[in-house]
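Participant: only geometry, no sequence info:
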């Protein structure tokens, strides 16, 4: 038995999304980056995907259920874990009401230094991070896990600030993020970048699940600190989506 993990970041109405002009991020931390177009999904496709999961009786896994699977418990043959990275406004604007309608659960990975102090008006031209109060408003659908406090920055395409940090610095950063997030033993590697030292430290600190951006399904032979996730980009059709989750 295996399961798929789906990775989302940003959602836009098709008419408001231009893949040739991806969004700059707007976060509290002094860091600027551009969110690549494949990390966007259109609202129309997202609605279609969630409707399909509902119609086909898929179970949306919680993190506790995922941990239990690796302790030997069974899960439904139709199980999927929904994850959203970075906590941008479209999660509240679009994803939350759709997930709530279907009774779905989801996980959001939080970069705590990115959370805004004051809520901003939704802006489809920028990837604006939410506030802690926003996340509290979504907590009947979402649970929150660690995506670092301040190390979601990249030096180049192959190296993140987390990878350059010492074990002591990374450990302290994890602890700082864990002061806010509710699930304190689950992690998502920023940009999907990591090294063996990062994985070893997570293991030493008692983390039970950690998510990469390697595509594919997970089973009990998958290292739970190297779980695979499938990005769902704006350009895939429903048939391709079905192949990912089936």
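Facilitator: Good, I have the coordinates. Computed from a predicted model, the values in this text were never measured in an experiment.
Participant: When you work out contacts or count neighbours from here on, use the C-alpha atoms and nothing else.
Facilitator: Noted.
Participant: Helices along the protein, start to end?
Facilitator: 43-55, 63-70, 89-90, 96-102, 132-137, 161-164, 167-178, 196-204, 238-245 (DSSP state H).
Participant: Which residues does the shortest one contact?
Facilitator: Defining contact as Cα atoms under 8 Å, 6 or more residues apart in numbering, one finds that helix 89-90 is touched by 10-12, 122, 127-130.
Participant: Mind putting these into a markdown table with neighbour count and distance to residue 212?
Facilitator: As requested, the contacts of helix 89-90 are exported to a markdown table (neighbours: other Cα atoms under 10 Å; distance: Cα to Cα, whole Å):
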| residue | neighbour count | distance to residue 212 |
| --- | --- | --- |
| 10 | 28 | 18 |
| 11 | 26 | 21 |
| 12 | 21 | 24 |
| 122 | 16 | 29 |
| 127 | 25 | 22 |
| 128 | 27 | 23 |
| 129 | 26 | 22 |
| 130 | 27 | 23 |
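Participant: wait, which of those is closest to residue 84?
Facilitator: Nearest to residue 84, judged by Cα to Cα, of those is residue 10 at 8.2 Å.
Participant: ok, now how distant is the closest one from residue 197?
Facilitator: Counting by Cα to Cα, to the nearest Å, the separation of residue 10 from residue 197 is 30 Å.
Participant: let's bring in a second model and compare:
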């Protein structure tokens, strides 16, 4: 009887082991990452920092951004370094999301929502100090060894929110600034809707077209700015799902530029971006863009509600 029980237990253990192997094999064959692969993908930021020789330790006092998934360091003191091809400082690429008047901002705990008054102050500073706001073509040239003025920054927006049209666009146009907006194309409306500041609203295609004198457009995926079982869609979905999504968004926008949702990426995501025809991809790693950067791990510096003007000046100051 004991021998029979032992034999049954051994048989059960073998069955469980074989089943587990089949699950892993099935996941790999379908292009969907296993649990271990998913864990590995979360090291993408560390991978990029190692590539740029940036310390991997997370700064203290980090908070998660509810709107976009980027991380926030409440007390960032950016270094003030020289800016040119031979210097340690490159081009700061500023990252914005949502802009509201102070009086109508109900998203006060969301670090991706800044007040209109602060945005106006920051843009006026760049204008008064005669900063050059680079286009994507100028940034592309710089990354390959081209020259840009010392006082150069890039302005970028993620998500394609309606306040980019209501508030950001008139200010940028007033100062004759250019910017790039990374759109979630699947969330764009076919026609404009009335503005409701208490809601998170997205742009419409007519509004996108109306801003082309100021904004260039890049992809923030078509419908993968979501999470699957806690993992960003760009990381968790099968290869073909991701490739199809990237292709749809690229064809709609006719762009070579991409920004990673939630700042998350890995080797597989980069490979699929290349297959879809994208040439440049932007992270949320707070480092400047520099000559010789990997074009698929370009850093950007997020601007937060508590970024005061002194901190902003340190972020954009490219010469001593």
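Facilitator: Sure thing, it's come through. Only a predicted model underlies this, so the values are computations on that prediction, with no experimental measurement involved.
Participant: Mind checking the TM-score on these two?
Facilitator: Scored by TM-score structural alignment, normalised by the length of structure 1, the superposition of the two chains gives a TM-score of 0.88; 229 aligned residues with a Cα RMSD of 1.5 Å.
Participant: rewinding a little: of the helices of structure 1, which stretch is the most buried?
Facilitator: Stretch with highest mean neighbour count among those: helix 89-90 (a mean of 24; mean count of other Cα atoms under 10 Å).
Participant: how about that one, which residues of structure 2 does it hit?
Facilitator: Helix 89-90 of structure 1 corresponds to residues 162-163 in structure 2, going by TM-score structural alignment.
Participant: and what of stretch 61-69 of structure 1?
Facilitator: Under the criterion TM-score structural alignment, stretch 61-69 of structure 1 matches residues 134-142.
Participant: from the middle of its chain, how far away would the matching stretch be?
Facilitator: Offset of stretch 134-142 of structure 2 from its chain centre (Cα atoms, centre = their mean, to the nearest Å): 18 Å.
Participant: So which residues make contact with that stretch?
Facilitator: 147-148, 152-154, 178-180, 216, 290-291.
Participant: out of those, which one sits closest to residue 263 of structure 2?
Facilitator: Closest to residue 263 of structure 2, out of all of these and judged by Cα to Cα, is residue 180, at 16.6 Å.
Participant: The counterpart of that closest one in structure 1: what's it in contact with?
Facilitator: Aligned by TM-score structural alignment, residue 180 of structure 2 pairs with residue 107 of structure 1. Applying Cα under 8 Å, 6+ apart, we find residue 107 of structure 1 in contact with 62-63, 81-84, 142-145.
Participant: Kindly recompute the last result at 7 Å.
Facilitator: 82-84, 142-144 (Cα atoms under 7 Å, 6 or more residues apart in numbering).
Participant: any idea how far it lies from residue 57 of structure 1?
Facilitator: To residue 57 of structure 1, residue 107 of structure 1 is 19 Å away according to Cα to Cα.
Participant: swap in residue 200 of structure 1?
Facilitator: For residue 200 of structure 1, the distance to residue 57 of structure 1 - Cα to Cα - is 37 Å.
Participant: What of residue 127 of structure 1?
Facilitator: 32 Å.
Participant: Which positions within the longest strand belonging to structure 1 qualify as buried?
Facilitator: Assignment by DSSP state E gives strand 79-85 as the longest strand of structure 1. For strand 79-85 of structure 1, a neighbour-count test (16 or more other Cα atoms under 10 Å) marks 79-85 as buried.
Participant: Pick the one among the residues you listed closest to residue 208 of structure 1.
Facilitator: Among the buried residues of strand 79-85 of structure 1, residue 81 lies closest to residue 208 of structure 1 (Cα to Cα), at 15.6 Å.
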